[in-house]
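# sequence unknown, structure follows:
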């Protein structure tokens, strides 16, 4: 039997019939569609979504977004909260509507998060050529702006003919549901093809279940890895995002308790163990804490569990200083498992830990890190309670939010100085409590990502912690959340500029140039005049949010109680001191400083930079030798 449908109608019906299964639990793979309609998709995907909704056909619930980049962030937040087992589709019109999704595609692929992008494209028939918003490439007639998605996508295809659709859809689902390959999946849909009818086979629309397996690492690789770990004196575990996505917290807990090995975490792995677990030592690397970084510095075997070893995690290859350090990397992706010349264990994090523990034959390590962890927590407590100065510090704000956040609630952040302070200071009690997008560190992710997280699990309170710089770049999804009745708690930290880059600018000798939101001083020509009269709280209110203005940490604590009790999106605005320091990491990050300069500040920074470079090393020793 065949169904005569347009390509867009077939896409909607197919997606509505796709399911993901892991551990016997089934869920919709693509649970809905975010979109902004234009002349590229309003008659195609737009019509198909309406028809499915109105006729009772297999449905793909539609949500109207306000910014194309933001709606991809919403899908990414949804996918991460769903442990990469469910996601959202995103549709946009031809030209700028579609290319606005490029940044979101990069974020999803960098973070290994499944999102489905349906950018509209030019006329396949070329009967009207060029159409509005079409890029004309003089070298090739089949190149469009959507080709920019190719390097940003884990899978890319363009459906020039209806006959190509089944293969494209099945390939898209294969990648979306494969933890080792997943990321942004892009299916470009020419606007005429979207509306073209075809006799599609009935089998294409049958319920299809994509089984997400838990591949165990090769037994011989497990034995080799166990031999390396048994021979260690000061091993360290680094838990990454894979430990969370694979729901490996219980396995990691058993492994750590049985072996006595301390467990550090990355931004994506924070919460894999509760902050007060006896083996937990907190964040490692450039945004980590001194305890974890001292352990990393002296570790002779590092066991990576689901981490891709970004430059922050490795402190730009300065974190691991033991002369004979070896790495054992457990990762579902072979590409990541092989990093740092490691002995690779290619497999699911939970399955791998369960296979590795008995292979250690009861080997247990003793360490003396508990006292250092307690001392560090005393430092965190002091930072949370600081009472000096006219304005609260960012650390105080984090402390107030952390205390207001229940064990199952979620904090969302992405960019600026907050991710570093959060990884050092936040006390995560649940694998899903801490959601900091630090693979792409995209300013503007916070509110849009929080929307996706809340959509994925409405039972949790979601706190979006956003700086004024990120807020000004992308606050539009407040409107979407208000329209959909999605309650978020947004803490808007206003420090009159880019605090993170201001601090970094000083470190590299650039004197905070171009990092403050101030009037330009006509005498100096710099942005060092009076603060701008920008009222971000009023802006949030104009977008439909309830707003609470806070002048102190105490105000913020009281405001958060009111926000929890509210039934609508609430923004709490608080000004902070951008120069107040938070406790440091005792670590380093490679940001090159100008080799020659007439500025004294840059020259001094160059000297410090070269000192940091001295500790960089290539890890070339094979992990199994």
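Noted; the coordinates are in hand. Since the structure is predicted, the reported quantities are computational estimates derived from the model, not experimental observations.
# C-alpha from now on. contacts and neighbour counts both.
Fine.
# Which positions in stretch 471-487 come out as buried?
Buried residues in stretch 471-487, counted by 16 or more other CA atoms under 10 Å: 471, 474-482, 486-487.
# Of those, which is the nearest to residue 153?
Nearest to residue 153 among the buried residues of stretch 471-487 is residue 474, at 22.7 Å by CA to CA.
# this is the other structure I want to compare:
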């Protein structure tokens, strides 16, 4: 067979095995492959997929996307919902087709989510040289555009000879299934090598299992952690995505309830507890709740579980104000376990560690004062969200009202998808989560354009979940007009496959998030509105709004569209439209609900901060004022180690 045929045949026989408690799970690691074909892969991977489709369509199902970056996003969305047990492979042609995947690779690696990328490469033999779309560097002729994947991938290899295929794939899948090291795995395939004949050992094509490692914590680490917990007066748990990836949400609840320790969560950790759990303070940090941030400011011990402590989580290191604050970091990845100069790093599986900690509590429980403070701050924040959801504005509603209406219209098990703009911060603060699988906001890379493509990946995963006897879920993408315009073309993919993806498109004629940030930094929302150009001032800030009709755009792609008219009934109409979309049968195709909002109506304050430097010297009064505010905030920033 050819090298490309060997790649496809090999990937079709790879399985993930995972043990959680007494249950063992086994599923295909690569359930399908995306590809856009051009020179480089059309006669290689493309031919192999066509051949196997003819002989056995179930061997490696092919899915057609519209953009290579978006195809990687679909793989990542699928991986997130399957808790890193499965992902897709993505094939691309030489040159621009392959480099289109660079942003997707960065997103996958930043989020610690697996995606297998198979970019095509120039001739290994240099028989035709230079080929169309080849980058030539006179000082390094062995470099191709695919070398740009090296810093963005957790594993990179180039199969320059057929015999290298075996080690490249084995090492790539080793990294792909390692919870501490996973991310983008990139294996570049030169176009001539893809089509070469190779004698493949039968052993290479047999079924192979990749077991997800879930190491136990060291007994001494558990002992030291319990010493720190018993000595603390105001401990706080910060739960990240690692809690969900290790299926530890029930163990987290048991530990928190037994010890009486409140829980804040990162973006990736939304869902570790239901929003109305008495110990659930919600989001922490710059996009957090006042409840979580009030407790974080007073905490003398932070127990970080499965978090990488991104700057939004730590309020740019201004969230933790106790002079003697210490950190216990529980993480499968050493890089995260050792952050902030922690005295107690625990490099282990979150679920297994929580079980050991609960066993070691020995009746320990925090004082009644912490319980009272937690309950009081939680009531204060819940009231603020109620007011934000229920206050009506007309003719254009606030984004708060839109989030509340969408939240009410969805079932507990449904999944909301988002990634960039003002929506992720507002969702993090206010979304009332009821299911550990119900929230998927890509915020490690916060990539504009991820939403629809990532939502499709989640939709594919929910369909597989339902087909396997699991929960039936609707997938609802919330996206602003700016992010929609970045990458909406995967709606065509949903149309072609009749996938019922529900999209709530919020039209605010610009970039609401950066507009608000720009204003707070003294830059007066410069360049953040969709306006006609004022030629005299060469400004896009003061002209009339562009006559963009995104609802009509979606209709032109074959999407079923509902337009919500501005006015006093907009929120009621929106809630009704989302419920109607949910009631549509599977196989009916994508449904988009278009609603306009007022971008100047803000969400409730987090009473936190995010460090974005302000110009120290300026002719603008607004910038000088913002700089004075910035220097005041910098005084609260802690010089935490690590």
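Arrived safely, thanks for sending. Bear in mind the structure is a predicted one, so any value in this text is a computation, not a measurement.
# Make TSV from the buried residues of stretch 471-487 of structure 1 and add distance to residue 374 of structure 1 and secondary structure to it.
Shown next, in TSV, are the buried residues of stretch 471-487 of structure 1 (distance: CA to CA, whole Å; DSSP: H, G, I helix; E, B strand; the rest coil):
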residue	distance to residue 374 of structure 1	secondary structure
471	35	helix
474	39	coil
475	39	coil
476	42	coil
477	40	helix
478	40	helix
479	43	helix
480	43	helix
481	40	helix
482	42	helix
486	39	coil
487	36	coil
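# ranges for the strands of the stretch 501-642 of structure 2?
502-507, 560-563, 591-596 (DSSP state E, counting those that start in this stretch).
# Could you dump those into JSON lines and include mean neighbour count and distance to residue 72 of structure 2?
JSON lines is the format used below for those (neighbours: other CA atoms under 10 Å; distance: least, CA to CA, whole Å):
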{"stretch": "strand 502-507", "mean neighbour count": "24", "distance to residue 72 of structure 2": "20"}
{"stretch": "strand 560-563", "mean neighbour count": "19", "distance to residue 72 of structure 2": "25"}
{"stretch": "strand 591-596", "mean neighbour count": "24", "distance to residue 72 of structure 2": "23"}
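# I'd like the ones you listed written out as CSV, with distance to residue 602 of structure 2 added.
Below are those laid out as CSV (distance: least, CA to CA, whole Å):
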stretch, distance to residue 602 of structure 2
strand 502-507, 15
strand 560-563, 23
strand 591-596, 15
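# which stretches of the stretch 451-600 of structure 2 form helices?
Counting by DSSP state H, counting those that start in this stretch, the segments of the stretch 451-600 of structure 2 that form helices are 481-486, 490-497, 512-520, 550-556, 570-583.
# Which one of those lies nearest to residue 195 of structure 2?
Set against residue 195 of structure 2 and scored by CA to CA, the helices of the stretch 451-600 of structure 2 come closest in helix 490-497, at 28.3 Å.
# can you name the residues of structure 1 that the closest one overlays?
Counting by TM-score structural alignment, helix 490-497 of structure 2 falls onto residues 477-484 of structure 1.
# on average, how far is the matching stretch from the matching bit in structure 2?
On superposition with structure 2, the mean distance recorded for stretch 477-484 of structure 1 (mean CA distance after the TM-score superposition for structure 1) is 0.6 Å.
# any idea how far stretch 260-273 of structure 2 is from the chain center?
In terms of CA atoms, centre = their mean, to the nearest Å, the centre of stretch 260-273 of structure 2 is found 16 Å from the chain centre.
# try stretch 451-471 of structure 2
15 Å.
# Give me the residues contacting that stretch.
Taking contacts as CA atoms under 8 Å, 6 or more residues apart in numbering, the residues outside stretch 451-471 of structure 2 that touch it are 70-71, 73-82, 413, 417-419, 472-479, 483-484, 487-488, 490-491, 494, 499, 501, 503.
# Give the buried subset of the residues you listed as a ChimeraX selection command.
The ChimeraX command for the buried members of the contacts of stretch 451-471 of structure 2 (criterion: 16+ other CA under 10 Å) is given here:
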select :70,71,73,74,75,76,77,78,79,80,81,82,413,417,418,419,473,474,475,476,477,478,479,483,484,487,488,490,491,494,499,501,503
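# Just give me the neighbour total for the spatially closest residue to residue 62 of structure 2 that is not a sequence neighbour.
Of all residues not flanking residue 62 of structure 2 in the chain, residue 33 sits nearest, at 5.1 Å (CA to CA, 6 or more residues apart in numbering). When counting by other CA atoms under 10 Å, one arrives at 24 neighbours for residue 33 of structure 2.
# what would the helices of the stretch 451-600 of structure 2 look like in CSV with distance to residue 151 of structure 2?
Shown next, in CSV, are those (distance: least, CA to CA, whole Å):
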stretch, distance to residue 151 of structure 2
helix 481-486, 24
helix 490-497, 27
helix 512-520, 28
helix 550-556, 36
helix 570-583, 41
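# wait, which of those is closest to residue 233 of structure 2?
Counting by CA to CA, residue 233 of structure 2 lies closest to helix 512-520 out of the helices of the stretch 451-600 of structure 2; the figure is 36.1 Å.
# mean shift of that closest one relative to structure 1?
Mean deviation for helix 512-520 of structure 2: 0.4 Å (mean CA distance after the TM-score superposition for structure 1).
# Now tell me what touches that helix from outside.
Contacts of helix 512-520 of structure 2 (CA under 8 Å, 6+ apart): 421-423, 524-526, 528-529, 599-600, 626.
# Buried among those? Make that a PyMOL selection.
Applying 16+ other CA under 10 Å to the contacts of helix 512-520 of structure 2, the buried members can be selected in PyMOL as follows:
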select buried, resi 421+422+423+524+525+528+529+599+626
